[in-house]
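*Asks:* I'd like to go over a predicted model; first the sequence, then the structure.
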Amino acid sequence: MSRNRLGLGHGNFVNNLRSNAVRELDRRNVEEEKTVDVEGATVNKVEKIHWYIKDNAKLHHTAKFDQIHDPTNPKPVLRRGQTFYVAIRLKDRDFDLEVDLYIPACAPVGVWRLSIRSGLQDRSQGRIMDVYNDDTDLYILFNPWCKDDLVYMEGEADREEYVMNDKGKVYVGAYRTPRGRPWAFGQFDDVVLPVACYILELSRHPHSERGNPVQVVRAVSAGVNNIDEEGILVGRWDGEYSDGTAPFKWTGSVRILEEYVKNGFTPVRYGQCWVFSALATTICRALGIPCRSVTNFVSAHDTNSSLTIDKFFDKDGNEIEGGPDGDNWDSVWNFHVWNDVWMARPDLPPGYGGWQAIDSTPQEESDHKMQCGPASLEAIRRGDISLGFDCPFVFAEVNADVMHWVEDENSDWGYSRMKIKKYQIGRLVLTRAPGEEDDYGESDQLSLLESYKNPEGSAAERLAIHNAIRGSRRAQQYYEYNKDVTEDVTFDLTEIDKTFSDEPRTISAALTARSVFYTGVHHSIIKKAEGKLTLDPQTEQDVALTIDYDEYWKHLQEHCMIKIYAICRVQETGQTWTDEDDFQVEKPKLNITAPESIERGEECSLDFSFENPLDETLTECQLSIDGSGLLRPKEINIGESVGPKAEFSYSFVFRPRIHGKRKVIVNFNSKQLFEISGSKSIEVLKPSV
């Protein structure tokens, strides 16, 4: 026996002794408190409490949550940093009590239970203690109305937009023609709060840290994607979605979250960056954190922490995939969508609070997980990338320089820099403007470019770049390499090619049109043209590539992006020039006819229509319909096809659920033509009787 105790099992034996001793001591103390009494001294026990759920919800700005209005099992939804009221019914005496309870402004957010202990005030008369445990789930949220809460936001219009608004837009497309994609955030729907609290549990952050918005939004950025913790959504970017739902078919967050719950919290297939961002908006707003969806057009994805986007070419101008070391897979996305969240940052130097960037799209690991942020926008604008939480990655997304490298046997590294483009990345940063709503156009967009970066070419912008370079050894290496090549021919892909040389120049030129995914990944070559031309001194010449409908349509992927690549080489000087540009094929808009207003519960008819622009029949037609407070999200399979150049029309009938200004969001998809979307605002009135 003694040998076993001193062997490998000795530690377990000691731990069992300790735990048993503590457990027995606690048991005896509890039993003693229950039995020790002085004659005539009794404890009045709690029999029941009344929550005043709807009254408290009005005071706490939570009256829109479905949990408040559940006819069978309503639940309190409260914000920290203020009081709430309960009524307590006592069992042994005819005495009821109304009390107000205060939730500290630093309390952890999530699901709570209320316990009430009653005992004798004069402990000399006895130590009897009764504990009443209420079985009602109580949701406690952040409070942007409370000055003591780290997420406090001063402006009422901003709180209305970034916390209370359950509909909006997520911007997609090309930077010259951005398009606001309508989205139903639906943060007050009954499925949202339970899932929000669930993904906080997935994060395994201690409950004591869940009062800190920095840790909570970082957990949200990890939990919205599925990579590390079986979170909500699976990402896919290759165009193959046959075993799930194509990302462009989603119109709101609630249907995704319902599918997640119904399938036993199995990650939902599939999403892309704008869907991840929309979901993160829903979760953050539900938890009380001011949040907005942000789109960066021409967005850099820096894979090797150089703060640059690097492309490597051999002597013949062919791109070297992966770079010289095989670790460079930098890319430039046509657009990328993430989120800004609002909070004070007492963990950072003064001046770095306010909007912070988080990103739920799984791109690069941070602290061994697919999570990103919160990165201070002020730190990004200044180039202070050492302030942590993925500032270098976000800085590169909006402000990286693009560098082209060519093989050079005279270089110690083996490559020399033939080009640096300082102003290509981060061309436009958009969100929806607070209080604005445009169902038919893009007048409700708000530019955030100046929040992320100083004006291109300004001294402050270059200072931010140099400030960031000082914080990255890899960036310092890349910026050291220069080239010494005579450049007497200038090129521009969007304007006219010009020569300012005093001598003739022979130029080899190649133009290629490719179908691309919005991430910049090539799908297929649509058309290519090559040739040589001779330019006399001080002359200019146009080079054009014409693509017909029959040549490009079958190649298009979601977002219908086409990228033009140009590469030219001057035979006499060895000068090489490359450039690229992209554009988006426009699609028709879905027309929606609906009444301007209707009473809650009254039958409402919606009519959808558009004209098929193609010379072929649309088959496998579907409609996705969403609208927070109007109806549960639905996907409808349309039995009929739509002929070439024919008009599609469909009617749908429903009964609005909740009064207020609402918006229906609809998306049409077929095998041949997809993401024909539209939205329509409807005022839902309270019943007149």
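*Replies:* Arrived safely.
*Asks:* Please make it C-alpha for all contacts and neighbour counts, starting now.
*Replies:* OK.
*Asks:* Could you find the closest non-adjacent residue to the spatially most central residue of the chain?
*Replies:* In the chain, the C-alpha nearest the mean C-alpha coordinate belongs to Ser277, at 1.8 Å (CA atoms, centre = their mean). Counting by CA to CA, 6 or more residues apart in numbering, the nearest residue to Ser277 once its immediate chain neighbours are dropped is Trp338, at 5.1 Å.
*Asks:* Just give the number of residues close to Asp502.
*Replies:* Asp502 is flanked by 11 other residues according to other CA atoms under 10 Å.
*Asks:* re the thing from before, the residue nearest to the centre of the chain should be in a helix, yeah?
*Replies:* Yes. With DSSP: H, G, I helix; E, B strand; the rest coil as the criterion, Ser277 is part of a helix.
*Asks:* Thought Asn339 was touching it, still the case?
*Replies:* Yes. Between Ser277 and Asn339 there is a contact at 6.0 Å, judged by CA atoms under 8 Å.
*Asks:* can you list residues touching both of those two?
*Replies:* Contact criterion CA atoms under 8 Å, 6 or more residues apart in numbering; residues shared by Ser277 and Asn339: Ser293, Val294, Asp359.
*Asks:* quick one: which of those is nearest Gly244?
*Replies:* Nearest to Gly244 among the shared contacts of Ser277 and Asn339: Asp359, at 23.0 Å, using CA to CA.
*Asks:* contacting residues for the closest one?
*Replies:* Contacts of Asp359 by CA under 8 Å, 6+ apart are Ser221, Ser277, Val337, Trp338, Asn339, Gln371, Cys372, Gly373.
*Asks:* Could you check how far Gln215 is from Pro504?
*Replies:* To Pro504, Gln215 is 63 Å away according to CA to CA, to the nearest Å.
*Asks:* Where do the strands of the stretch 551-689 of the chain begin and end?
*Replies:* In the stretch 551-689 of the chain, the strands defined using DSSP state E, counting those that start in this stretch lie at 561-570, 576-584, 591-593, 597-599, 604-611, 622-627, 631-637, 647-654, 660-669, 676-685.
*Asks:* Out of those, which gets nearest to Leu430?
*Replies:* Leu430 lies closest, by CA to CA, to one member of the strands of the stretch 551-689 of the chain: strand 576-584, at 17.8 Å.
*Asks:* here comes the other one, which I'd like you to weigh against the first:
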Amino acid sequence: MDEFKVRTIDLQQVQNQTRHRTDGLSSSTLVLRRGQAFTVTVNYDGRPFDSLKEQPIFRIDSGPLYVEAPVSESRHPSLTQWTAVLEKCIVNPTGHRALSVSLSSPASAPIGAYTLQLRVHTRLSVITYFLGHVTLLCNPWCPADSVFLQSEDLRTEYVMSDIGLLFKGSTGNIVPQSWSFDQYEKGILDICMKLLQLSPQHQADMGKDLLNRSSPVYIGRVISAMVNCNDDKGLLMGKWSGDYKDGVNPSKWSGSADILRMWAETQFRPVKYGQCWVFAAVMCTVMRALGIPTRVVTNFNSAHDTDGNMMIEEYYNEMGEKLSMSRDSICKGELQVFQELQVLDPTPQERSAGMFRCGPAAVKAIYEQRVDAQYDVPFVYAEVNADVCTIIIRNGKVLSTSIDKRRVGALISTKRPGSMSMQNITSEYKTEEERCCGSLAGVAGRSVTCHSQPQNAMFMDSRGVEVSLQLLKAPVVGENISFNVIITNNDAAVKLLKKHVNAQNKEYNRNPTGSFWESHDDMKIGPKETVTIKHEISFKEYMLKETAEDSLVNLAVVIEDVKSQERVLASEEFNIRTPSLNIQIQNEVSVTINTPQVATVIFTNPFSFAVRGELTVSGSGLLEEKAQMRITIQPRETTKKPVSFTPRMAGAKMLSANLVLENPPTILHGFKTINVQAS
């Protein structure tokens, strides 16, 4: 009878990827999850398979490392090593024969690119067959995998979902912005794998790096460093002020695919530019693509404590103008969280073990204030818990000072699973005592009172006069900013006061620039009297001079008691949000895969002058290419722009629209979620 001879080998790509929940991921390889069996069919000619005469051995290569898995008839695959189990022998109607073999990787297998080969030993020969390439991912569905998530709803949200919401602005004026993670877009998984291959760890010691990739902690630290470009051939270059003419304004990004592709297409030169939320959102894409459950977290008023004293110093002059004297900063920080709540922050701020990265730091350790725990727990703890010391100075001398325990980490939020709404997760990071001390989230008009201090008594509690600020409504571009200054005289005597109010633009993640509006008055206040003074800053006075979004303003008031020279200060940092774009879907309840649909982007010009700009509409799984058009809108006019799309994936999808205006130079956003039905 003819010798056993392999004819073809079928990796069963469609069936295997469906079972491994990787069928939506685009790659040039078979994409699998570790710790789970997959089927290979070996078609052969000749006599029936006899395990005593033929010995098939699968070889799995990754760089300099390899393992071999002889085909066994045992029904108990190993949980700790690669195994190959003969499932059945098949005789096709054509007379051809086949072996169905179940291969399994251990749940701790390093993730990455593998090559599969089959070597068949027979009585007369040893022949090796090349099967193809495999990309192996983490497996949150496998209880033995360290990234396992019990909840199917959370796996759907934090691994499978490619739509997200980022929260920007300030606690009193929160702005949700859509983000498309794009992990299913063409070529994105392969580019994410390239981040691992180009990492300094892989370049220095390929074998060690490949072995270490069994650990999601290790993977997280590598990716945290590779998302920024400060130490390596990383993905993004950060920029927080100035013009962005030699790159892309961070506010224009709406998804990760454009950034990842630009990096790959330019031979891995860093993409210009990113800011906190961009770094975080792109990292979320990479981690979800690798199979590690991840969410984007916004920490409003995130502290960057450069000197490690858990204190953020802010300096003002006696006229209420904030000064750029401290390297500490209070920015809007976005954190990354994955399995068992570990914090990663890819924004380049401080070095961790010699590289610009942060985490993974256990949220439990942050909550329990265990600042000796790995990795970078003290840094993250300061981001959500640092005190703010506000100091008024004149000619280098301290006039007054105060400590504010309320501002930093006032609100920590993320997208609610299964919903396009915000979830407050502050309680996961901070104890009840810390939150009671510190959180005034969502309350407009938070004030800090500073008191004059004798030369040798820095924290004397003198409260002859109190002052606070109150925003009358959430500021919107095109409208006046209205606010009250509320002054209370606690003494039983008339007081003569000097009032200094100052508004400054605040660069993202940095100190304020020069004042764009100020008001100075002398006034008299009666005993035990409270006075409310209304101010308005007109649109012309604050209109942006360069393209910006959710512009930040630092508003401060200093009240000076003429007689005692006591000074009190109140400050409020807030954003000026842009008007929103509205998206409507024709036949919204019956959107079906592969069926053409029409969306309409609607915008009413709120300004008293014509505006022009470029409208861009995108949607992963909905539009093959972005729809772009130039538009001009007359004062108070409503424009309606139709966009045709054909869904190519079922499930929750999202259309995003950006309108970049030239005058005023700002960016408007809108989004619409769509539930695409299977055909």
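*Replies:* Ah, there it is. Quick caveat, the model's predicted, so the values are computed rather than measured.
*Asks:* hang on, the earlier thing: which ones among the shared contacts of Ser277 and Asn339 of the first structure lie within strands?
*Replies:* Using DSSP state E, the subset of these located in strands is Ser293, Val294.
*Asks:* quick check, nearest of the shared contacts of Ser277 and Asn339 of the first structure to Gly660 of the first structure?
*Replies:* Once CA to CA is applied, the member of these that ends up nearest Gly660 of the first structure is Ser293, at 23.2 Å.
*Asks:* That closest one -> the second structure?
*Replies:* Using TM-score structural alignment, the partner of Ser293 of the first structure in the second structure is Val296.
*Asks:* quick one on the thing from earlier: ok, and the most crowded of the contacts of Asp359 of the first structure?
*Replies:* Ser221 (31 neighbours).
*Asks:* okay but it is in contact with Gln363, surely?
*Replies:* No. Using CA under 8 Å, Ser221 of the first structure makes no contact with Gln363, being 11.5 Å away.
*Asks:* Which residues are in contact with each of those two?
*Replies:* By CA under 8 Å, 6+ apart, the residues touching both Ser221 of the first structure and Gln363 are Met370.
*Asks:* quick one, helices of the second structure?
*Replies:* With DSSP state H applied, the second structure shows helices at 13-19, 152-155, 188-197, 200-204, 206-212, 216-227, 257-265, 276-289, 363-367, 377-385, 426-429, 432-438, 539-542, listed in chain order.
*Asks:* what packs against the fifth one?
*Replies:* Spelled out, that is helix 206-212 of the second structure. Applying 3 or more CA pairs under 8 Å, 6 or more residues apart in numbering; DSSP states H and E, we find helix 206-212 of the second structure packed against helix 200-204.
*Asks:* What residues of the helix it packs on count as buried?
*Replies:* By 16 or more other CA atoms under 10 Å, the buried positions in helix 200-204 of the second structure come out as Pro200, Gln201, His202.
*Asks:* Return the closest of those residues with respect to Ile533 of the second structure.
*Replies:* Of the buried residues of helix 200-204 of the second structure, the one sitting nearest to Ile533 of the second structure (CA to CA) turns out to be Pro200, at 58.6 Å.
*Asks:* residue in the first structure matching the closest one?
*Replies:* By TM-score structural alignment, Pro200 of the second structure lines up with Arg204 in the first structure.
*Asks:* ditto for Asn605 of the second structure
*Replies:* Using TM-score structural alignment, Asn605 of the second structure lines up with Asn612 in the first structure.
*Asks:* Do I have it right that its match meets Val642?
*Replies:* Yes. Using CA under 8 Å, Asn612 of the first structure makes contact with Val642 at a distance of 7.2 Å.
*Asks:* Leaving out the residues flanking it, which one is nearest to Glu259 of the first structure?
*Replies:* The shortest distance from Glu259 of the first structure to any residue other than its chain neighbours is 6.9 Å, reached at Val268 (CA to CA, 6+ apart).
*Asks:* Mind telling me what the one you found corresponds to in the second structure?
*Replies:* Structural alignment (TM-score structural alignment) places Val268 of the first structure against Val271 in the second structure.
*Asks:* Who are the contact partners of that match?
*Replies:* Leu235, Leu236, Met237, Gly247, Ile259, Met262, Trp263.
*Asks:* These into TSV, with extra columns for neighbour count and distance to Lys430 of the second structure?
*Replies:* Output for the contacts of Val271 of the second structure, formatted as TSV (neighbours: other CA atoms under 10 Å; distance: CA to CA, whole Å):
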residue	neighbour count	distance to Lys430 of the second structure
Leu235	28	32
Leu236	28	31
Met237	20	31
Gly247	12	38
Ile259	22	34
Met262	16	39
Trp263	20	37
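*Asks:* Out of those, which are shared with the first structure?
*Replies:* Using both residues aligned by TM-score structural alignment, their matches' CA atoms under 8 Å, the first structure keeps these contacts from those: Leu235, Leu236, Met237, Gly247, Ile259, Met262, Trp263.
*Asks:* of those residues, closest to Thr673 of the second structure?
*Replies:* Of those, the one sitting nearest to Thr673 of the second structure (CA to CA) turns out to be Ile259, at 22.3 Å.
*Asks:* mind checking how far that closest one is from Met237 of the second structure?
*Replies:* For Ile259 of the second structure, the distance to Met237 of the second structure - CA to CA - is 11 Å.
*Asks:* Run a quick check on the residue nearest to Ser277 of the first structure versus Gln272, I expect a contact.
*Replies:* No. Taking CA under 8 Å as the definition, Trp338 of the first structure is not a contact partner of Gln272, at 10.8 Å.
*Asks:* Return every residue with contacts to both of these two.
*Replies:* Here Trp338 of the first structure and Gln272 have Thr361 as joint contacts, going by CA under 8 Å, 6+ apart.
*Asks:* Buried by neighbour count: which residues of stretch 347-358 of the second structure qualify?
*Replies:* Within stretch 347-358 of the second structure, judged by 16+ other CA under 10 Å, the buried ones are Thr347, Pro348, Glu350, Met355, Phe356, Arg357, Cys358.
*Asks:* I'd like the residues you listed laid out as JSON lines, including distance to Leu399 of the second structure.
*Replies:* Below are these laid out as JSON lines (distance: CA to CA, whole Å):
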{"residue": "Thr347", "distance to Leu399 of the second structure": "36"}
{"residue": "Pro348", "distance to Leu399 of the second structure": "35"}
{"residue": "Glu350", "distance to Leu399 of the second structure": "32"}
{"residue": "Met355", "distance to Leu399 of the second structure": "40"}
{"residue": "Phe356", "distance to Leu399 of the second structure": "38"}
{"residue": "Arg357", "distance to Leu399 of the second structure": "39"}
{"residue": "Cys358", "distance to Leu399 of the second structure": "37"}
